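1. Next comes the sequence, and after it the predicted model I'd like to discuss.
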Amino acid sequence: MIKKKLFFTVTLSVLLSTAVNAQKKDTYTRKIDSIITASSPLKFNGVVLVSQKGKIKYMKSNGYRDFEKKIPLKTDDQFEIMSNSKQITAVLVLQAAERGKLDLHTPIKKYLPSLTQSWADSVTVHHLLNHTHGISDIHKPAAFKAGSQFKYGNLSYMLLGDILKNTTGKSFKELAGLLFKKLDMNSTFIYNSRNSQSLVPGYKSENNHFEKVKETFLNDDLAPAAGVISTVQDLVKWDEALFKGKLLSRNFRNRCSLLPLPLSTMFSGKKVWDLGTM
């Protein structure tokens, strides 16, 4: 009788625990659903994925990949991730530095000898990585002394793409492709006009009316700054690899954690995505 009572108590506890967890998950799901399906102040059109400890907790798409034809979005649709591409370029640069191909604190003139402006003798790779270089145009003087101010832009990452090619012998597209293959990011690639695959076209919204963007501003030169195409599932793989130390050795990550922000945030345990500048 005691054994039966004990079995019943344990079983009841497990069932109650499962029910509570299911209720929490259901509440959690409903809360996110209510956000992505809201029509005010702006309709959300996209894909949302929430993961925890390597497991997907929530993944849904909302809206259309083609408004005119009313084709719904799918969770495996590919998007231009825009400035989030910079994080991938930064890792490629750091990998090259760890292999001794380049030095983060060496002036970029060494790696880009064709530059003629005097700032090339003081701006370092590190300055390019964290947007403290002061370069507004490669044919003009710097806007400020390297390291003295922060000014976000795409130019520095376009230059980093050139530095990678000159120091590794491979183009940014080749290096990124090898990295994506290593991480099984099979739906991720570098934009080019001849290979859009299932890329979702861009839309702009005015008063909750979506209008298709006829031409992307992406091109081959801009690829290291904004040219990566990916899916939410592949970005989870990237996120896990980055924060679990699969891309750089622990020793090198510790050295990078001592660098000034924002580069050090990549290795601080905080998951920082540059969503506001896409």
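-> Arrived safely, thanks for sending. Numbering: from 1, shown residues only.

2. Please make it C-alpha for all contacts and neighbour counts, starting now.
-> Noted.

3. now the strands: where do they sit in the protein?
-> Along the chain, the segments classed as strands by DSSP state E run 46-52, 55-62, 64-66, 71-72, 79-80, 189-190, 203-206, 209-212, 228-230.

4. The nearest residue to residue 222 once chain neighbours are set aside: neighbouring residues, count only.
-> Spatial nearest neighbour of residue 222, chain neighbours left out: residue 158 (6.0 Å); criterion: C-alpha to C-alpha, 6 or more residues apart in numbering. Residues lying near residue 158 (other C-alpha atoms under 10 Å) number 21.

5. try this one next to it:
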Amino acid sequence: MLTVRLRYLARRLSWLLLLVTAGSHASSWLSSQPFHTLMLSQTERPFPGDVLISPEGATELVFASSDNAGQQFVIGSLSKQITAALLLRLVEQGRVNLTDRPEQYLPDLPEQWQGRITLGQMLNHTSGIIALNRPLAEQPGQFRYSNLGYDLLGQIIEKVGQRPYAEQAKALFYLCDMRHSFAPSQRHPVSAAARLAPGERERQDGKRVAVERPLPQASVPSGGIVSSTSDLAAWNRCLYQSDKVLADTGSMLNPTSQRPHRWGKLGYASGLQVAETDAGIEYSHSGYVPGYISTMTYYPEHKVTLVILENVSWYPGDMPRVFGIHDRIRNELIRQLASKPISKDFHGQP
């Protein structure tokens, strides 16, 4: 018992020393102390993560375990907004329409799907797709989360764009100055990441084991992109504060379905959740893949990004525990933003 207690105190001390250092990065108006307290008070599980709170025009708040500072992570379902943006760029170029049927591009899809779903429904998870060898789960138009739907969109992006998905993603990352992000491919696998935080998964008995096999290549569009907290903050600036990604972001940001979620009912747009919070509109998503979990939110009225990346996929039988620290950090940020004036440059949804 004494040994366990000493290990717990050592973890707390390690975080305390690191967070005092991180406190030197404090924003001119965000208070770092509540975030320090939140992280130091967690007892349900460790937090091997990297947290970035990036306000426009103010110094960023950075919290990271000593092993993970500045590292790269597989970002899980945050990848979906990249896939959505790549498809919508092709829509803006007039090369594809959201009302198109997926079988127009992938003729080998199951016959029972054909003529029933659109690319737009695949973007907002109302297609009913669950597996290639199974009929649609329900009548198209009802929300049902589908990783496979996004993986198929990745294949459509390759066909329409006439380049591999990884190359199209690379061009977009370059446009947004994301130098530590890439979509893994056979030529450039996950293991090629220069600063990848090694992924682990937690078993039901609480033991953590290394994840040796990354997601299959076909799953990159739905959950396999590699990035970092600073690159994802750059992505949000590029998407929400410029026209580099899309000339008109309405088709990406306007919710067209509703998702039941632990935060309540959320609107779902294209690879993004949309909610009205005390801090105003929030665009968000989380991710969970073997070895990694993630959360990213953006508050356009304040031009503030939150990114949380971890290199442990905690046992999924208790999702409030898995994402508990993420949710409390999010809630504290909303609390602080709610007491601050809206950005002078905000004139409605971007």
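-> The structure has been received and is ready for your questions. What you see is a predicted model; the values in this text were computed from it and never measured.

6. May I have the TM-score of the superposed chains?
-> Between these two chains, after superposing, the TM-score reads 0.78 (TM-score structural alignment, normalised by the length of the first structure); 245 aligned residues with a C-alpha RMSD of 2.8 Å.

7. Tell me which residue of the second structure lines up with the residue nearest to residue 222 of the first structure.
-> Matched by TM-score structural alignment, residue 158 of the first structure corresponds to residue 151 in the second structure.

8. if I look at its match, how far off is residue 240 of the second structure?
-> 24 Å (C-alpha to C-alpha, to the nearest Å).

9. Ok, residue 125 of the second structure next?
-> In terms of C-alpha to C-alpha, residue 125 of the second structure sits 22 Å off from residue 240 of the second structure.

10. now do residue 2 of the second structure
-> From residue 2 of the second structure over to residue 240 of the second structure (counting by C-alpha to C-alpha), the distance is 51 Å.

11. Who has more neighbours out of residue 125 and residue 240 of the second structure?
-> residue 125 (29 against 20).

12. what do we get in the first structure for the more buried one?
-> By TM-score structural alignment, residue 125 of the second structure lines up with residue 131.

13. same check, this time on residue 326 of the second structure
-> By TM-score structural alignment, residue 326 of the second structure lines up with nothing at all.

14. Residue 239 of the second structure now?
-> By TM-score structural alignment, residue 239 of the second structure lines up with residue 242.

15. And for the residue opposite residue 105 of the second structure in the first structure once aligned, the neighbour number?
-> Here residue 105 of the second structure is matched to residue 111 in the first structure, going by TM-score structural alignment. By the criterion of other C-alpha under 10 Å, residue 111 of the first structure has 22 neighbours.

16. Look up how far residue 166 of the first structure lies from residue 111 of the first structure.
-> Counting by C-alpha to C-alpha, the gap from residue 111 of the first structure to residue 166 of the first structure is 7 Å.

17. from memory the residue nearest to residue 222 of the first structure sits against residue 227, does it?
-> No: the pair residue 158 of the first structure and residue 227 does not pass the contact test of C-alpha atoms under 8 Å, sitting 10.4 Å apart.

18. wait, what's in contact with residue 15 of the second structure?
-> For residue 15 of the second structure, the contacting residues are 39-40, 65, by C-alpha atoms under 8 Å, 6 or more residues apart in numbering.

19. most surrounded residue in those?
-> residue 39 (20 neighbours).

20. How about the contacts made by whatever residue of the first structure lines up with that one?
-> Mapped onto the first structure by TM-score structural alignment, residue 39 of the second structure lines up with residue 36. Going by C-alpha under 8 Å, 6+ apart, residue 36 of the first structure touches 43-45, 62.

21. Mind telling me which residue is nearest the centre of the second structure?
-> The residue lying closest to the centre of the second structure (C-alpha atoms, centre = their mean) is residue 78, at 2.3 Å.

22. Map that one across to the first structure for me.
-> Match for residue 78 of the second structure (TM-score structural alignment): residue 84.

23. Same question for stretch 16-24 of the second structure: list its buried residues.
-> 16, 18-19, 22-23 (16 or more other C-alpha atoms under 10 Å).

24. roughly how far out does it sit from the chain middle?
-> Taking C-alpha atoms, centre = their mean, to the nearest Å, one finds stretch 16-24 of the second structure lying 26 Å from the centre of the chain it belongs to.

25. Also stretch 30-42 of the first structure?
-> 24 Å.

26. so how far does it reach from one end to the other?
-> 19 Å.

27. Equivalent analysis for stretch 94-113 of the first structure, please.
-> Stretch 94-113 of the first structure end-to-end distance (C-alpha to C-alpha) = 21 Å.

28. Next: stretch 203-211 of the first structure.
-> First residue to last in stretch 203-211 of the first structure (C-alpha to C-alpha) measures 5 Å.

29. how about the aligned partner of residue 50 of the second structure in the first structure, what does it touch?
-> Taking TM-score structural alignment, residue 50 of the second structure has residue 47 as its aligned residue in the first structure. For residue 47 of the first structure, the contacting residues are 59-62, 73-75, 232, by C-alpha under 8 Å, 6+ apart.

30. The equivalent of residue 197 of the second structure over in the first structure: how many residues sit nearby?
-> Residue correspondence to the first structure (TM-score structural alignment): residue 197 of the second structure is matched to residue 200. A total of 18 residues lie near residue 200 of the first structure under the criterion other C-alpha under 10 Å.

31. And residue 200 of the first structure, how close does it get to residue 224 of the first structure?
-> 20 Å.

32. re the thing from before, could you measure from the match of residue 197 of the second structure over to residue 60 of the first structure?
-> Distance from residue 200 of the first structure to residue 60 of the first structure, by C-alpha to C-alpha: 16 Å.

33. Test my guess that the match of residue 197 of the second structure contacts residue 77.
-> Yes: the criterion here is C-alpha under 8 Å, and residue 200 of the first structure meets it with residue 77 at 6.6 Å.

34. in the second structure, what residues pair with stretch 180-190 of the first structure?
-> Under TM-score structural alignment, the match for stretch 180-190 of the first structure is residues 173-183.

35. quick one: contacts for the match of residue 239 of the second structure?
-> 266-267.

36. Would you mark the buried spots in the match of stretch 180-190 of the first structure?
-> 173, 176, 178, 180-183.

37. Distance to residue 256 of the second structure for those - can I get that in CSV?
-> CSV is the format used below for these (distance: C-alpha to C-alpha, whole Å):
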residue, distance to residue 256 of the second structure
173, 26
176, 26
178, 29
180, 32
181, 29
182, 29
183, 27
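
38. Between which two of these is the distance greatest?
-> Spatial extent of those (C-alpha to C-alpha) is set by the pair 176 and 183 at 14.6 Å.
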